[in-house]
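Asks: Quick one: sequence plus predicted model below, questions after.
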Amino acid sequence: MSENKLSRDVFSAIADPTRRQLIHLLAEAEELPLHDLTVQFPMGRTAVSKHLTILKEAGLVLDRKVGRETRFRLNASPLREIQDWVSFYSKYWSMNMMRLNQLLEEEEE
């Protein structure tokens, strides 16, 4: 699979902690310019831009130009794919919790 194809995958896009932090910052604000995002990280503007590009390719971030400034905002709808995937496996957690509860009740008796 090519690097470009991987960067459009939502799971791959959120795998990096810096990108998850960018998502978090954008979720808290309606829209932020690149400068305001960059100052939140111990890296340069180019590195933050690369992370934002990966998020854009995954459809998680939208951008627009305002004069000479680029502003970014979150598009959370692709996160639904992750929520659906986790939800599918939550039935296993529920079953394990029920088993643990039964074990604890049996030990009490």
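Replies: Perfect, I can see it now. Numbers count the residues shown, from 1 in each chain.

Asks: Every contact and neighbour count from this point should use C-alpha atoms.
Replies: Fine.

Asks: three-state assignment of residue 35?
Replies: Following DSSP: H, G, I helix; E, B strand; the rest coil, we place residue 35 in the helix state.

Asks: need the contact list for it.
Replies: residue 45 (Cα atoms under 8 Å, 6 or more residues apart in numbering).

Asks: got another, please set it beside the one above:
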Amino acid sequence: MNEQAALKAIAEPRRRELLTLLRDQGTMSVGEMSKRVSVTQQAVSLHLKMLEEAGLVEARKEGTRHLYAIRIGGFQPVQDFVSSFWADQLAALKESAEKE
């Protein structure tokens, strides 16, 4: 897993909607998510597969149901990538303030 795969996965609005749903509701089945976002189960499954491959969600099987949850630590590469820009900006701001 790397930040590029994660960023690509979360670039799609429907996948962000599914991630938000999992964040707010916790572990859910494909069918439950499908009903909540008004998208077919097949489409939800495809989105979740990409999120899983990017390391952002994890799946487990319970009987015939596939359950998905946010993967703890999965967003760390994205956070590290975005934080690197903040660090650069803060350093530049500090340098600018010290010159004045």
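Replies: Looks like it arrived, so ask away. This structure is a prediction, so every number in the text was calculated from the model and none was measured.

Asks: And for the aligned residue in the first structure for residue 26 of the second structure, the neighbour number?
Replies: For residue 26 of the second structure, the aligned position in the first structure is occupied by residue 30, per TM-score structural alignment. Per other Cα atoms under 10 Å, the neighbour tally for residue 30 of the first structure reads 10.

Asks: Over to residue 37 of the second structure?
Replies: 13.

Asks: re earlier: can you tell me the SS state at the closest residue to the match of residue 26 of the second structure other than its chain neighbours?
Replies: Distances taken as Cα to Cα, 6 or more residues apart in numbering put residue 73 closest to residue 30 of the first structure, at 6.3 Å, once the chain neighbours are dropped. With three-state DSSP as the basis, residue 73 of the first structure sits in strand.

Asks: The second structure: which residue goes with residue 73 of the first structure?
Replies: Mapped onto the second structure by TM-score structural alignment, residue 73 of the first structure lines up with residue 69.

Asks: Alignment lookup: residue 53 of the second structure to the first structure.
Replies: That one, residue 53 of the second structure, aligns with residue 57 by TM-score structural alignment.

Asks: do you know how far residue 103 of the first structure is from residue 92 of the first structure?
Replies: Counting by Cα to Cα, to the nearest Å, the gap from residue 103 of the first structure to residue 92 of the first structure is 17 Å.
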